[in-house]
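Peer 1: show me how the following folds:
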Amino acid sequence: MAQVTTLLVAVICLALIFDFINGFHDAANSIATIVSTKVLTPFQAVLWAAAFNFLAFFLVKDHKVANTIAKTVVEHYITMHVILAGLIAAITWNLITWWFGIPSSSSHTLIGGFAGAGMTHALYMHGNPLAAVDLKPILVIIAFIFLAPIIGLLIGVVINIIILHICKHARPVTAERWFKRLQLVSSGALSFAHGTNDAQKVMGIIYVALVSQKVIGSGAAMPEWIPLACYSAIALGTMSGGWKIVKTMGTKITKVTPLEGVSAETAGAITLFITERFGIPVSTTHTITGSIIGVGLTKRASAVRWGVTINLIWAWIITIPISALVAGLVYALIQIF
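Peer 2: Here you go, the predicted model:
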């Protein structure tokens, strides 16, 4: 029993480490535009984003996204080794993409790792690997790899056009001053949405670990310490920043003005609020990237650096399969040792 308890504690610690890494990996999503438009310094921006990440703990009590993540692997195939392998794979891929400044999805890294470890476990049990995963949520998650940025793009275009129409007679200096103030609101909303969506994914993993070890029963209410720990970890991670990805998101996709920053951040926040309402675990990275592209398109198609964008899309596509493969290898190594 002591060994099991130690493993459970190790898994919970790894889950919170992943949440911390998720925070600094995805900090760019919330602060890239507000830093690139010089509304806040990088240090001020990460404090602002972290505060709104943590605010979600007090206001969000219906953890639908966590429930979806918990159900991606069929309960019969969930073991502590499956969860451990999935987390190690997710952390590994997150650190690799952070090191190279690639804004990939922490969410999909975790989902791919969890699913890949579960499928490998099924193979070890001489079963059908596809039987280990619930294909319905997996297919929805895969669909939103493409739908989330498209929704963000479309909302970004609409919001930017509306704002441009409203402000067409405004003095440029006055308008810029107001939009710099409004960016504080829009970036705060995006950070809040990021917290509600991304922290819940680790909640789901910790929950299934507790169920797997029979600490709580299947279907039991989530203990209050899990959301508190997850929101704290992601907020602390956001405070540590992720400057390589900030540069990609804030300057390499398209040049962003304060007005466009408000449009992109508002579009990203609206998309995340909608998907969270329906319990769909989407990528904050994908969503805000789509929103930034949409804002760039309202100027002209050439305003978007399509070479950079295409590279990002390829990173999104390979994240789930690579994470699943790494998780499978980690699971196999665990079985050897």
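Peer 1: from here on, contacts and neighbour counts on C-alpha atoms
Peer 2: OK.
Peer 1: endpoints of stretch 90-106, how far apart?
Peer 2: 8 Å (Cα to Cα, to the nearest Å).
Peer 1: repeat that for stretch 162-173.
Peer 2: This stretch, stretch 162-173, spans 19 Å end to end (Cα to Cα).
Peer 1: check stretch 96-115 too.
Peer 2: Stretch 96-115 stretches 20 Å from its first residue to its last (Cα to Cα).
Peer 1: for the residue lying farthest from the centre of the chain, helix, strand, or coil?
Peer 2: Outermost residue of the chain with respect to the C-alpha centroid, by Cα atoms, centre = their mean, is His169; its distance is 38.2 Å. Using DSSP: H, G, I helix; E, B strand; the rest coil, the structure places His169 in coil.
Peer 1: and the gap between it and Gly86?
Peer 2: Relative to Gly86, and taking Cα to Cα, His169 is found at 54 Å.
Peer 1: and this one, so I can compare the two:
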Amino acid sequence: MDTSLVALILVILTALAFDFTNGFHDTGNAMATSIATGALRPKVAVMLSAVLNLVGAFLSVEVALTVTNAVIKIQDKTGAPKAEYLANGGQALLLIVLAGLCGGVVWNLLTWLLGLPSSSSHALFGGMIGAAIAGLGVSGVNWAGDGTKLDGVVGKVILPALMSPVIAGCVAALGTWLIYRITEGVAERYKESGFRWGQIGSASLVSLAHGTNDAQKTMGVITLALLASGHWTDTTNIPLWVKFACALAIALGTYLGGWRIIRTLGKGLVEISSPQGMAAESSSAVTILASSHLGFALSTTHVATGSILGTGIGKRGAEVRWGVAGRMAVAWLTTLPAAGLVGAVMWWIGHTLGGTLGMIAVFAILAALAGYMYLHSRRAPIDHNNVNDEWEGTPTEAPVPAGVNH
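Peer 2: Predicted coordinates:
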């Protein structure tokens, strides 16, 4: 079989594998709080999220059309691969993409194994950046664009990563404070039951928003591979079968549920109530949908985590585990360089072995690492049966913002 065709097939398979890990890695962003408060049963929650992720994947292509050329310089302004990377069926470009995807998948699986919510978007971008540096040098990365607009790694990745959790957290904190202020005289049992119904709607909106943002990233990667290999020529549209394949992959991953991460977000970060859950989910949905409209491929994990922390700050006496938040912050800071290192090593292996052998070796190493981490996870399984068990450790009381009276 022709090397470029083998490379294309392996890129598509790896991209769909990344999309699958993205789905189960990010289920908690939408459903963790609803599961924690009892608004939805765990299996019902992941099924609902999967269906809405599937629908959301078809609603927008803004992110898909900008995801790859936002961070690495392998495409021209139209989105088509540059001519110098098209020799031999685009093998040079396909190896960079394959190695970058491996970096994203490995980091997603490792953080899932550790129960740490981290950014699938940044894992993908980190892997791509590492592979591009290894294959093209530092100049192969689009660090800041041409200066005419927010672009490149700084504008499309780093700034949204810094701003989105802060914005979402502030909105959630204000929303939580308002909710408790407005419902101050309402009996607790009515408050909880009423907001649980509201949580179903707000969590559904987050799942829909997640589909419009995260599924697009893999669509963009596969379309780039098809362009490089000559199997697609339209740089303004995504092949229909690619949309379906990516939507199904992320939906299937979502349905299986990343229970380890759901547990951390729902039980380990904040002892959350239904009003807080609705505030967090509403804040996340607004932030994610706005970014999808603007074409920013931001991290839904950063947004959801910022929102949950915001609800802890906005409610007097809320229990927040700042130690857990600190470990998550370390994972966030490590994502880009760690995924980049994996991407660079994978590119070096593929390039050193060369041709079909190099491509197959990279894919085989990825499969072996994935299998090892899955088997390791079975030593202490977390699923829908124990996802809501009490969190071990002592929470601390969240600080009350100055000047805010509850």
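Peer 1: the residue farthest from the centre of structure 1 maps to what in structure 2?
Peer 2: Applying TM-score structural alignment, one finds that His169 of structure 1 aligns to Gly185 in structure 2.
Peer 1: kindly report the same for Val208 of structure 1.
Peer 2: By TM-score structural alignment, Val208 of structure 1 lines up with Leu224.
Peer 1: check the mean deviation of the one helix or strand its match maps to from structure 1.
Peer 2: Assigned by DSSP states H and E, Leu224 of structure 2 belongs to helix 188-229. By mean Cα distance after the TM-score superposition for structure 1, the fitted helix 188-229 of structure 2 averages 0.9 Å away from its aligned residues in structure 1.
Peer 1: so where do the strands sit in the stretch 201-337 of structure 1?
Peer 2: Secondary structure of the stretch 201-337 of structure 1 (DSSP state E, counting those that start in this stretch): no strands located.
Peer 1: which ones are touching the spatially most central residue of structure 2?
Peer 2: What sits nearest the mean C-alpha location of structure 2, by Cα atoms, centre = their mean, is Ser120, with 3.4 Å. Residues in contact with Ser120 of structure 2 (Cα atoms under 8 Å, 6 or more residues apart in numbering) are Asn22, His25, Asp26, Gly104, Asn108, Ser299, Thr301.
Peer 1: pick the one among these closest to His293 of structure 2.
Peer 2: Ser299 (14.4 Å; Cα to Cα).
Peer 1: aligned partner of His351 of structure 2 in structure 1?
Peer 2: Using TM-score structural alignment as the criterion, the counterpart of His351 of structure 2 in structure 1 is Gln335.
Peer 1: corresponding residue for Leu259 of structure 1 in structure 2?
Peer 2: Using TM-score structural alignment, the partner of Leu259 of structure 1 in structure 2 is Pro275.
Peer 1: which ones are touching the alignment partner in structure 2 of Thr196 of structure 1?
Peer 2: Using TM-score structural alignment as the criterion, Thr196 of structure 1 maps onto Thr212 of structure 2. Thr212 of structure 2 sits next to Asn53, Gly56, Ala57, Phe58, Leu59, Ser60, Val61, Leu289, Ser292 when contact means Cα under 8 Å, 6+ apart.
Peer 1: who wins on neighbours among the residues you listed?
Peer 2: Sorting those by how many neighbours each has (other Cα atoms under 10 Å) puts Asn53 first, at 32 neighbours.
Peer 1: count the neighbours of the residue nearest to that one when sequence neighbours are not counted for me.
Peer 2: In space, and not counting its chain neighbours, Asn53 of structure 2 is closest to Gly211: 4.2 Å by Cα to Cα, 6 or more residues apart in numbering. For Gly211 of structure 2, the neighbour count with other Cα under 10 Å is 31.
Peer 1: what does Trp322 of structure 2 give?
Peer 2: 17.
Peer 1: what residue of structure 1 matches up with it?
Peer 2: Residue pairing (TM-score structural alignment): Trp322 of structure 2 is matched to Trp306 of structure 1.
Peer 1: do you know how far the residue nearest to the centre of structure 2 is from Ala280 of structure 2?
Peer 2: Ser120 of structure 2 is 20 Å from Ala280 of structure 2, where distance means Cα to Cα.
Peer 1: list the buried ones in stretch 222-231 of structure 2?
Peer 2: Ile222, Thr223, Leu224, Ala225, Leu226, Leu227, Ala228, Ser229 (16 or more other Cα atoms under 10 Å).
Peer 1: among these, which one lies nearest to Trp143 of structure 2?
Peer 2: Nearest to Trp143 of structure 2 among these: Leu224, at 19.6 Å, using Cα to Cα.
Peer 1: residue contacts, the match of Trp322 of structure 2?
Peer 2: By Cα under 8 Å, 6+ apart, the contact list for Trp306 of structure 1 reads Ile253.
Peer 1: how much space separates the nearest residue to Ser307 of structure 2 once chain neighbours are set aside from Met219 of structure 2?
Peer 2: Of all residues not flanking Ser307 of structure 2 in the chain, Gly169 sits nearest, at 4.3 Å (Cα to Cα, 6+ apart). Per Cα to Cα, Gly169 of structure 2 is found 29 Å from Met219 of structure 2.
Peer 1: go on, Ile360 of structure 2?
Peer 2: 22 Å.
Peer 1: who's more crowded, the two?
Peer 2: Neighbour comparison, Ile360 of structure 2 and Met219: the larger count goes to Met219, with 30 against 17 (by other Cα under 10 Å).
Peer 1: I'd say the more buried one and Ala64 touch.
Peer 2: Yes - when contacts are counted by Cα atoms under 8 Å, Met219 of structure 2 is listed as touching Ala64 (5.8 Å).
Peer 1: what's the angle between the helix or strand where Asn29 of structure 2 lies and helix 188-229?
Peer 2: Using DSSP H and E, Asn29 of structure 2 sits in helix 3-37. Put simply, helix 3-37 of structure 2 runs at 180 degrees to helix 188-229, going by axes from the mean of the first three to the mean of the last three Cα atoms, to 10 degrees.
Peer 1: just how off-centre is helix 3-37 of structure 2 within its chain?
Peer 2: Put simply, helix 3-37 of structure 2 sits 9 Å off its chain's centre (Cα atoms, centre = their mean, to the nearest Å).
Peer 1: quick one: it to structure 1 mean distance?
Peer 2: Helix 3-37 of structure 2 sits 1.0 Å off on average (mean Cα distance after the TM-score superposition for structure 1).
Peer 1: summarise which helices and strands the helix or strand following that helix is packed against.
Peer 2: Next along the chain after helix 3-37 of structure 2, taking DSSP H and E as the criterion, comes helix 42-56. Using 3 or more Cα pairs under 8 Å, 6 or more residues apart in numbering; DSSP states H and E as the contact criterion, the elements in contact with helix 42-56 of structure 2 are helix 3-37, helix 188-229, helix 240-256.
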